[in-house]
Structures are given as structure tokens and as C-alpha cells.
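Engineer: sequence plus the predicted model coming up.
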Amino acid sequence: MTRTMETCATPEYEYGPECHPALLAQKWIPHERARVGSVRRFVRDTALDWRAAAEVADIAELLASEVVTNALVHGGRDAPAASSVRVSVTRDGELMTVAVRDRCPLPPHRREPGSLESSGRGLAIVAALAYAWGWAPHHLGKSVWFQLVAWPAEAGFPGAPDASTVRCTE
């Protein structure tokens, strides 16, 4: 069952000094559709580096692609041409959160495309495959995020290699 939390705070921004994710990776990309592939690789590589199961990395890659594509297609209509999109991946316990921050303040809109339409299914895919997803406004736009159970304790996954790891790419 997917939990949708459309109006709660983005997990990425809930962390204060006493509560922060064990791991953080982030990537800034220019507002160019050609950059979606680099985000897919970044999210997948991060999940695998942090020892998530390959199936989780596959799902994270797919969902990140959908959310970033939405940000680049719909999230920048009113954004300055020089704006960028931030993609962050965090781990907190068994949850991996991927958040995409763009400069558009409008909420994401889930469509019901016709059977012959070639687009409009991104958020439905996110809702179907994510443990939870949602969005939150911020002073320069919004963040759309999803969570996956990447390291379930009962499955015995080894988890992250080092809780102090921070990964940033340009």
C-alpha cells in the first residue's frame, strides 16, 4: 500500500540538528531534458553504493526519472532560464528518500491519460511503486519526493557502508 502525503513537510527538509539522515547524496542539474539520464545513473549508483538491493535501485532509477522529467517539463515554465534542479538521495533507517526540487511553486498534478496518450503516467507510476510520496512547497518553488524501503531489517541487508558518507556531484 502506498502512502501519499501531499501536504506534509518534505522528509529531506524535516531534519534538524538532532535528527538527520545517516547518508546524503545530491546532484544539481541544469534545466535541460537531456540531463535525465545522468540523474538516473546518479540515483541508481547511489542506491547500489549504499548496498540497496538491485531491485530497489531499479525502482529508484525509474521513479527518479519520472519525477525529474516532470520537474524539467512542468516545473520550469515560469522559472528563470538559468535555474537548476536539485536531486537528493537520503537514507534514514530502512528508508531511501529521493527528492527533486524545482523552481515552480505549483503542486504536481496527477493526470488520467487516455489509452493512446504517450505521456501523463509519471505520478501514477510513482504512486504505484513508492512506499510513500508527496510534495512540499518552499520559498523558491517545491520539492517532490518519494520513499522506498531499501534496507528492510528483517531481510538482513547490510545497509550503508559508512554513516558519515556524503556524496555530491555536479
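Structural biologist: Looks like it arrived, so ask away.
Engineer: contacts and neighbour counts: CA atoms only from here.
Structural biologist: OK.
Engineer: need the longest helix for this protein.
Structural biologist: When the chain is parsed with DSSP state H, its longest helix is helix 54-73.
Engineer: which helices and strands does the next helix or strand after that helix pack with?
Structural biologist: Under the assignment DSSP states H and E, the closest C-terminal helix or strand after helix 54-73 is strand 84-92. Other elements packing on strand 84-92 under the criterion 3 or more C-alpha pairs under 8 Å, 6 or more residues apart in numbering; DSSP states H and E are strand 23-30, helix 36-49, strand 95-102.
Engineer: let's bring in a second one:
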Amino acid sequence: MTASTTSPTRHPRFTRTLPRAAESAKAARGLICAALAAWAIDDLAEDAALVVSELVGNAVEHTACHLIKVTVTRTSPETVRVAVVDKSRTTPARRTPGDDEVGGRGLLVVDALTTRWGTDPLNFGKRVWGDLTRQPAG
């Protein structure tokens, strides 16, 4: 189910609860692209879709819960926050994998594409988020 609501800070947001499965990255990307299109800030869609794919992938790989929650919030006219909530309390850590390692670059990608990112501890788990900001028209 997808919901469009206003956050407690009165910012518009879209949320969707999804199974903790690799296939959920596609639905998460769809949610992000739909929200950005509704807000007429499609220029962030490609990077935001990649960020949410990495965050969903991390939740799938590193948590044992059955469901995850994906949220995109417009925090200002130029900035959106993409977030994934899961029931794990383990804080993700950015690492630098070796050249021969296949995985482990997700948070490096998130760090490169966002203006900032972080983790919020919750009573039942955590929220990992990244902010993406539009470049000024020039």
C-alpha cells in the first residue's frame, strides 16, 4: 500500500511498506519516481532511485524482519529525503571493499549521491536516510 501524507514537520511525503526482498527495490524506485514527478522535481529521480535501491539492498541483506518501509519526504523546495526503515538496531557503516570484492559499496554510493545521509535509531529498529538536493538552475 502506498500512502501520501504530511509528515509531523508538515512536509509532504509518500510511504510504502514492502516485503524485505530484493524485488522490493523495483517497487521502491517506482515510489520515489512517482513522488518526484508529483512534486515536479524529476531531475533528482535517477540519483534518488539509485539511493533507495542501495538502502533497500542493505535492509534485505542485513536484517531479518519481514517488512521494510520506504519513505520519500520533500523537506524543502530543493531537497528530498529518501529513507528505509527496518527492525534491525545495527547501525550501517560505510566501508571500502577490496578491488576483488563484489559487494560492499552501497553506502559509498549513497554518500556520493546525497548531500548528507545518516541513521536514526527507533524504538523498534532504525531509519537509514539520504538527502538529495537539486542543483540551482544555471
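Structural biologist: Okay, I see it. For clarity, every value in this text was computed on a predicted model and none was experimentally measured.
Engineer: hmm, back to that, dump the helices and strands packed on strand 84-92 of structure 1 into a markdown table; add distance to G75 of structure 1 and mean neighbour count as well.
Structural biologist: Formatted as a markdown table, these follow (distance: least, C-alpha to C-alpha, whole Å; neighbours: other C-alpha atoms under 10 Å):
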| stretch | distance to G75 of structure 1 | mean neighbour count |
| --- | --- | --- |
| strand 23-30 | 13 | 19 |
| helix 36-49 | 14 | 19 |
| strand 95-102 | 6 | 25 |
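Engineer: now those as a markdown table including distance to A132 of structure 1?
Structural biologist: Formatted as a markdown table, these follow (distance: least, C-alpha to C-alpha, whole Å):
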| stretch | distance to A132 of structure 1 |
| --- | --- |
| strand 23-30 | 19 |
| helix 36-49 | 17 |
| strand 95-102 | 9 |
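Engineer: of the ones you listed, which is nearest Y13 of structure 1?
Structural biologist: Judged by C-alpha to C-alpha, the one of those that comes nearest to Y13 of structure 1 is strand 95-102, at 9.8 Å.
Engineer: that closest one corresponds to what range in structure 2?
Structural biologist: Under TM-score structural alignment, strand 95-102 of structure 1 corresponds to residues 79-86 of structure 2.
Engineer: how much does the matching stretch stray from structure 1?
Structural biologist: Once fitted to structure 1, stretch 79-86 of structure 2 is off its aligned match by 0.6 Å on average (mean C-alpha distance after the TM-score superposition for structure 1).
Engineer: what sits against the residue nearest the centre of structure 1?
Structural biologist: When C-alpha atoms, centre = their mean is applied to structure 1, the residue found nearest the centroid is V98 (2.6 Å). Contact analysis of V98 of structure 1 by C-alpha atoms under 8 Å, 6 or more residues apart in numbering lists 60, 64, 87-90, 145-147.
Engineer: likewise T46 of structure 1?
Structural biologist: 25, 89 are the contacts of T46 of structure 1 under C-alpha under 8 Å, 6+ apart.
Engineer: aligned to it, what sits in structure 2?
Structural biologist: In structure 2, T46 of structure 1 lands on A35 (TM-score structural alignment).
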